[in-house]
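> Requesting a structural model of the entry that follows:
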Amino acid sequence: MIAGLFPPSQAIAGKTGCAPADWHDFDVDRDRHIRVPVTIAGIPFSAVLDSGATRSVIDRRIADRLGLTAQAGYTARGLTDDVEGAIGEAATVRIGDIALSLSMGVLDLGALSTASSRPIDVVLGREIFEQGIVDIDFRKERIRFLNRDCRPGDGRAIVLPLRNKDGMYSVTAAVEGRGDVDFLLDLGSTVSVYLSPSYALETKLLEGKKVSTGMTAGMEGLDLSLLSTLRSFNLAGVEFRNVPVAIPERWSQQTSGVIGLPVLARFRVQIDAAAGHIRLTPDGDTHREPFARDRSGLSTSREDRHLRVLHVARGSPAERAGMRANDRIVAINGVGVPKAYPPGAIPIGRRPAGTVVKLLTAEGGDHSITLEDYY
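I've put the predicted structure just below:
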């Protein structure tokens, strides 16, 4: 629950008339998370903005560090399963000149941090979107929070109804020319599109396609998914081609799928939860740009001075090169694994098809992997 809202001088919901709102910079990290600088109880953090979270969440170790007391009674709904947590006492959360007093959920976010290039300590969820209009400009990497009297105008914007599914937002979209179905709107998901296993089975979606496997991460931990590619995906009348899709073994949502940040970031996004709609403005020709994908077949986590292999994808270059789960990668192309892996902005597996990557494992194996689109 929200223990308190914005102070009267800052509250979005309490303002009348469309007052100007400051823009706040954010960065979209290499894992495709929106990272927003915040302070909690006066201490700075980098928070992940997540429209798929029914409430804001703080990692258990951070709550302990801040001295926040917590009581049992909070259950978070993940993509594949529910997660039991606690509810922390109210703390002041500031984003720029905006302040909220929130009782956040307290969870172990370790699995998310393990799969990320940077720790995930705080997740900003539904409370942020309920206070007014959230306006996200991905091209300029900035965000602003408008009061409900503001209705940003743009003749190119497509307005879609925003539904409420168990405290989460959903819109309709179409897969490969089939009829529109409900998809959760998840700015916190780094996967372009998730589909439920029942939808994939009923529509025979995978017939005739390359199919592999991969590890995906959520608040509930790591899960195995089937990986493939959609020939087309239509959102707001915009058609995307060759879209990577993940189909988890388990599914706990009421929708047929989830739309993640790699798709949503190709629009200017304005979420108006109070009015029950979302405005999507196509960002130039970005819908034609290819989607990032892994071409190695390795799911890894960072451990000290090596990468631990969590999963080797079926039929992938890594599998053909003899890589196995639990291998420890200690060098990439003759260079030790850097502390801040991946180096630069592009993980090894997301480099162009045909790139040769040489890996050395602590188990004494030399593996040469030629990257390719294996799904």
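> only C-alpha atoms for contact and neighbour calcs from this point on.
OK.
> Between its first and last residues, how far does stretch 261-273 reach?
The straight-line separation of the ends of stretch 261-273 (CA to CA, to the nearest Å) is 18 Å.
> Distance from the chain centre to that stretch, please.
12 Å (CA atoms, centre = their mean, to the nearest Å).
> And stretch 67-74, by the same measure?
Put simply, stretch 67-74 sits 25 Å off its chain's centre (CA atoms, centre = their mean).
> same thing with stretch 141-161?
Going by CA atoms, centre = their mean, where stretch 141-161 is centred and where its chain is centred differ by 21 Å.
> Other residues contacting it?
With CA atoms under 8 Å, 6 or more residues apart in numbering as the test, stretch 141-161 has contacts from 12-28, 131-137, 171, 236, 272, 274, 276-282.
> Another sequence for comparison is provided below:
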Amino acid sequence: MFLLPMLLSALALPAAQPAGTAILATDAETRWVPFDLTPGNQLRFTMAIDGRPATAILDTGVSYSVLSRRFATAAAMPVRPGGSATAIGGLVDIGWASTRTVTLGGVTRRGGGLTVATLPALATGSAKAVDLLVGRDLTGAYALDIDYANRRFRLLPSGRMPFNGRTAPLAISRDRLVYVSEVTLGAARLRPMVVDTGDGSSITVTSGGWKAAGLTTTPTTTAISFGLAGAVTSTIGIVPALTLGQLTARSVEVRVEPAGGFSESIEVAGRIGSGFLQNYRVLLDPTAGRMVLSPGPTADQPPVRSTSGLLVGVDTDRLRILHVMRGGPAAAAGWKEGETVCTIDGQPIPANYGSSSLATWSAGAPGRVVTLGLCDGTQRRLTLRRFY
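Below you'll find the model as predicted:
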């Protein structure tokens, strides 16, 4: 599958609201929260807000959890105006809604409230939007154990070490109030790096950080991602190695933001996203000052690499071309953003496209010829090749 990674970070949210009181259950260790990975590469699960089920995404790149306006309206929750917040892609309008209880795994928070904003479906790469982005305010006081291989996570008392692995520094930044660490890329030590489970990409750095790393011979192309405030086009390349604390990771996809991009604007060096973290079992424990990573079966394997040069979004029964990658076969063939595909080698786009074998075509073997049926009835043949 080669779908579009999404960026759900919403940093720099105002904090002048009551926090509520959170209690961690004595049996929290047994209260695993099952999740699935969205087509946009985020952790999606179900929790409860005032006793109502809510679909949520775990997003450690968000300082204060964000509730969708749609959910607030359906639950008849009064929303007070809250100004605007900095997000990837620009500014978003926000509000504030008081809550009675918020329940996530073994944690129950009474009182307080949630930031409210519009959460677009496109941000998960699927046709259905979620109700909540679970941010640092709900998880930061605990050890967050994410078992990607078994699609589950849990919240534990800080200081617990439920498994062994390589450690890296971890803290909550004083200014942005999000999880941060640091990496060594090429010749550069980059910090602070936001540890961002809501970012479906792997590693993202600023243009200055990429230049300082000195990786000038790395082949690159372009890609697009979506934040809460809109689209961002970046350069991407695959680097041979990257160091995160005691861990050296191999064959890592790195996304380079344009000059003046989001990371630079909020004075961070970049982000460590779910696209990277999902190769490990991960413990995030900022109170103890550490992140622990235990390699999973996909660690150090070459990342999925587009051979079509098309990044797509799923729109019910069709694929919408969201970006044509620089230097790829699709660019050479004249493909344009906004075009829609209804069949692949004669097969219609299924409802479960993101998890189906059909989705592997865009990163297929070089030399394969794929016949794409556009929704206007025309057909085009695309020969796949490696281009970065």
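> what number of residues lie near the aligned residue in the second structure for residue 193 of the first structure?
Matched to the second structure by TM-score structural alignment, residue 193 of the first structure sits across from residue 203. Neighbour count for residue 203 of the second structure, taken as other CA atoms under 10 Å: 26.
> which residues does residue 119 of the first structure contact?
Counted by CA under 8 Å, 6+ apart, residue 119 of the first structure has contacts 112-113.
> What does it correspond to in the second structure?
Aligned counterpart of residue 119 of the first structure in the second structure: residue 129 (TM-score structural alignment).
> And what about its match, helix, strand or coil?
What DSSP: H, G, I helix; E, B strand; the rest coil gives for residue 129 of the second structure is coil.
> Distance check, it against residue 203 of the second structure.
Residue 129 of the second structure is 25 Å from residue 203 of the second structure, where distance means CA to CA.
> in the second structure, what residues pair with stretch 215-222 of the first structure?
On the second structure, the counterpart of stretch 215-222 of the first structure by TM-score structural alignment is residues 224-231.
> ok, how many other residues are close to the closest residue to residue 172 of the second structure other than its chain neighbours?
Counting by CA to CA, 6 or more residues apart in numbering, residue 172 of the second structure lies nearest to residue 179, which is 4.7 Å off, once chain neighbours are set aside. Using other CA under 10 Å, residue 179 of the second structure has 29 neighbouring residues.
> how about residue 179 of the second structure, what's its partner in the first structure?
Residue 179 of the second structure maps onto residue 169 in the first structure when the alignment is built from TM-score structural alignment.
> follow-up on the earlier one: what sits against the residue nearest to residue 172 of the second structure?
Shown in contact with residue 179 of the second structure (CA under 8 Å, 6+ apart): 60-61, 136, 140, 170-173, 194-196, 286.
> just checking, which of these belong to strands?
The strands, defined by DSSP state E, take in 171-172, 194-196 from the contacts of residue 179 of the second structure.
> JSON lines please, covering those and showing neighbour count and distance to residue 305 of the second structure.
Output for these, formatted as JSON lines (neighbours: other CA atoms under 10 Å; distance: CA to CA, whole Å):
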{"residue": "171", "neighbour count": "22", "distance to residue 305 of the second structure": "32"}
{"residue": "172", "neighbour count": "21", "distance to residue 305 of the second structure": "33"}
{"residue": "194", "neighbour count": "30", "distance to residue 305 of the second structure": "24"}
{"residue": "195", "neighbour count": "27", "distance to residue 305 of the second structure": "23"}
{"residue": "196", "neighbour count": "29", "distance to residue 305 of the second structure": "22"}
